[in-house]
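K.L.:
The sequence and its predicted three-dimensional model are supplied below.
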Amino acid sequence: MNDPDPDRARPRRIRVAVVFGGRSSEHAVSCSTAASFLSAIDRQAYDVVPIGIAPDGRWVTVADDPEPLRLTASQTPRVDRDAPHVLVPTSTDDRTLIVVEPGELPRDLGEVDVVFPLLHGPFGEDGTIQGLFDLADIRYVGSGVAASAAMMDKHLMKVVLAGAGLPIGPYTVVTDKAWRRDRSRCLDAVASLGWPVFVKPARAGSSMGISKVNGPDELEQAVELAREHDPKVIVEGAISGREIECGVLEGHGDTAPRTSVVGEARVVANHEFYDFEAKYIAADDVELTTPADVPEEVSDLIRRYAAEAFDAAGCEGLARVDFFYTDGGEVILNEVNTMPGFTPTSMFPRMWAATGIGYAELIDELIELAMQRRMGLR
């Protein structure tokens, strides 16, 4: 006998809130990541609720259309703060999103099962939004508060990695107080690294605010540029070598982290290093090779270090771990990204595709890991 209500027998689709945009300087990059995600996620398996965070921090509804969110040479996407306002739950017994519009009664947007936070940089990738979700016992993709915060801060990250016995390069830190109290001492500390150096905001990504400094005359300006993004600045001694990356996925249950084949990003034109424009705009200026052409023993070592870094930091879900393979044959760990670029052409999904997990399947894996996660302290 035919069921008069065929929908009744179908399992309910997992409801995924995709959160993107945010207050950081990587707002447009986050939107671009969301565009790729919305294009690829399996609509037969998931109900998708796109939620944007405007640059001022306002949460709003966003049309389920990837095209306005793409980052191109002629389009810089931005979440519109004037869209209907979204209120997020803050108690452990509520998963309901509420939409508020001027002159209208609040309306129920429904419950969500899991959040996929496609946020890059401070106020999203740094443990802040993870803390909000933890307060309400909302499952989410990616690392928790502590790992997100420590890996976002390049200084704390190096302390954690060095403490785990992993190889890192030479660096010094310029805090806001130190810069204002004794600038000359900060400059002397940088000079002790030798030249050139790379000056970076301590808590930013996507190569925002980074400068290559070839001598002392360029240093103060580079520090001030980095301070536009973060009052805490890290300065790293230059390492001559190739930039090799490795993707990590959390293991299921009690299994060890899984690592992808390694990849290489090589600037071939118009850029001194792998900067923002090279990463997101001028694709022809960069050559991405997956798998990277390195000796098997080097690949194996990088993959082992990547898994060790993931565990040492307490990461969950996913990470991309970046290395230098020096001209002298050393492997030096550069940084851990807890929410790496996630467009189909980004290195993280490219490396996993070369390992045998395609983009849509990668989304499935990450949502499954988040759904399996125990709530509260872990």
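P.N.:
Nice, thanks for sending it over.

K.L.:
switch to C-alpha atoms for all contacts and neighbour counts from now on
P.N.:
OK.

K.L.:
ok, which stretches of the stretch 101-250 of the chain are helices?
P.N.:
128-135, 145-152, 154-163, 176-181, 183-191, 219-227 (DSSP state H, counting those that start in this stretch).

K.L.:
Serialize those to a markdown table and add fields for mean neighbour count.
P.N.:
As requested, the helices of the stretch 101-250 of the chain are arranged in a markdown table below (neighbours: other C-alpha atoms under 10 Å):
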| stretch | mean neighbour count |
| --- | --- |
| helix 128-135 | 19 |
| helix 145-152 | 24 |
| helix 154-163 | 18 |
| helix 176-181 | 13 |
| helix 183-191 | 15 |
| helix 219-227 | 19 |
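
K.L.:
Put this next to the previous one:
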Amino acid sequence: MAQRIRVGIVFGGASSEHDVSCLTAGGVSRAIDADRFEVVGIGITPSGRWVQVPADELRALRKQGDELPRLDESRPTAVLLPGAGDGSARIATIDGDRLADVRPFDVAFTLLHGPFGEDGTIQGMFEMLGVKYVGSGVAASANGMDKDLMKRTLAASGLPGCRFVTVTARQWSQQREESLARIAKLGFPVFVKPARGGSSVGITKVDAVDELEQAVLFAQKFDPKLVVEEGVLGAREVEFAVLGGRGGAPRVSLPGEIVMRTDGAFYDFEAKYVSDDDAILMVPTAMDDELRERAADVAARTFEAMGAEGLARVDLFLAADGHVLVNEINTMPGFTHISMFPALWAASGMDYTALITDLIEQALERPVGLR
């Protein structure tokens, strides 16, 4: 039997999405093709320390009731080391003044969500060390995480989106009335969001101007920079999963749709990861051929305009007048049992295990350095 490819699954992280990352890592490690791949568990604790996690413990990470899994701080600190110049690396535990349990891996599968992982930071470290890794590079990851920069990039590329206002910490502290006036021009409802966050953490739907200040202060707990978006009334919220083309055009899945069970509700953190009852995920969703092809084309163009690699989920609004609007791109979507990304590919003919294999193969095929 040929030696298995060693995959360093990097998860956890210092962001507010730590628990979601742990949940994703558990799902991926259970579904990975064990005949081809050997899992090397690389955790990052909530305080930002790197640690080694045995593969069996990694596979055991799952939701317990309403509680999401989480790394504790009791494990000894580990350190990432460069490999032999072939795209590989090593993880080692610090034991006093020496390194112990040195484990090499051939490719990194980074499952970090949010800042300090999904935002180009760890991708930059891998680039500097010459490590092969799954997913988008530095620029696409950074711009995809920052909703302000993402929307500016897509607009410059001619892709349609909803109206938005960016509010920085300085603008809020020194130009509060002007900031509130800019937001009010969007009309209501609006969605107040941390600019550099994900998993719907810190988002508030605002229906009137007197609710704005509280929503802004809440979002600023997660990011001092905010994006406020107009609510697209009567729109369908659909999503496409996109894979790198491996030498050709991006591959786009069938569409899925999120339908909230309660009128006026939105797809928040609770609905995504805790409750199984708040939303219905239509996978695939019904759509006439012309609209599906038009929306899929927007999803593929979004992937390419952002310079994404490997994978992304593109979220769209289908407005009541037939227009397709880009909501956002997620360069590291979730892989939980209720996540749209693997579900969309399963509906399109690629199961969970095959999807993980495809992503690892893309990373191994991709050269390190500028490309």
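P.N.:
Yes, it's here. None of these values were measured; they are calculated from a predicted model.

K.L.:
Switch the helices of the stretch 101-250 of structure 1 over to JSON lines; also include distance to R350 of structure 1.
P.N.:
JSON lines is the format used below for those (distance: least, C-alpha to C-alpha, whole Å):
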{"stretch": "helix 128-135", "distance to R350 of structure 1": "26"}
{"stretch": "helix 145-152", "distance to R350 of structure 1": "22"}
{"stretch": "helix 154-163", "distance to R350 of structure 1": "24"}
{"stretch": "helix 176-181", "distance to R350 of structure 1": "38"}
{"stretch": "helix 183-191", "distance to R350 of structure 1": "36"}
{"stretch": "helix 219-227", "distance to R350 of structure 1": "30"}
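
K.L.:
Give me the most central residue, structure 2.
P.N.:
Central residue of structure 2 (C-alpha atoms, centre = their mean): M332, 3.1 Å from the mean position.

K.L.:
mind checking how far the corresponding residue of structure 1 for it is from M152 of structure 1?
P.N.:
For M332 of structure 2, the aligned position in structure 1 is occupied by M339, per TM-score structural alignment. According to C-alpha to C-alpha, to the nearest Å, M339 of structure 1 stands 10 Å off from M152 of structure 1.

K.L.:
Give the residues shared as contacts by these two.
P.N.:
Shared contacts of M339 of structure 1 and M152 (C-alpha atoms under 8 Å, 6 or more residues apart in numbering): E125.

K.L.:
And I168 of structure 1, what's its match in structure 2?
P.N.:
Aligning on TM-score structural alignment places I168 of structure 1 opposite G161 in structure 2.

K.L.:
With I363 of structure 1 instead?
P.N.:
Taking TM-score structural alignment, the alignment pairs I363 of structure 1 with I356 from structure 2.

K.L.:
Please report how far the residue of structure 2 positioned farthest from its centre lies from T45 of structure 2.
P.N.:
Using C-alpha atoms, centre = their mean, the residue of structure 2 lying farthest from its centre is D97. It sits 36.8 Å away. Remark: distance between D97 of structure 2 and T45 of structure 2 (C-alpha to C-alpha) = 22 Å.

K.L.:
and what of M282 of structure 2?
P.N.:
34 Å.

K.L.:
Check G114 of structure 2 too.
P.N.:
Relative to T45 of structure 2, G114 of structure 2 is positioned 14 Å away (C-alpha to C-alpha).

K.L.:
next one: F269 of structure 2
P.N.:
Distance of F269 of structure 2 to T45 of structure 2, computed by C-alpha to C-alpha: 21 Å.

K.L.:
quick one, which of the two is more surrounded?
P.N.:
Each of F269 of structure 2 and T45 has its neighbours counted (other C-alpha atoms under 10 Å); T45 has more, 22 against 17.

K.L.:
The more buried one and A14 touch, don't they?
P.N.:
Yes. Assessed by C-alpha atoms under 8 Å, T45 of structure 2 is found in contact with A14 at 6.5 Å.

K.L.:
mind checking which of the helices of the stretch 101-250 of structure 1 is nearest R258 of structure 1?
P.N.:
helix 145-152 (17.7 Å; C-alpha to C-alpha).

K.L.:
now the angle between helix 128-135 and the closest one, please.
P.N.:
In terms of direction (axes from the mean of the first three to the mean of the last three C-alpha atoms, to 10 degrees), helix 145-152 of structure 1 departs from helix 128-135 by 170 degrees.

K.L.:
Average separation of helix 145-152 of structure 1 from the aligned part of structure 2, please.
P.N.:
Comparison of helix 145-152 of structure 1 with structure 2 after fitting gives an average deviation of 0.3 Å (mean C-alpha distance after the TM-score superposition for structure 1).

K.L.:
What residues in structure 2 pair up with that helix?
P.N.:
Using TM-score structural alignment, helix 145-152 of structure 1 pairs with 138-145 in structure 2.

K.L.:
Over to stretch 35-47 of structure 1?
P.N.:
Aligned using TM-score structural alignment, stretch 35-47 of structure 1 spans residues 26-38 in structure 2.
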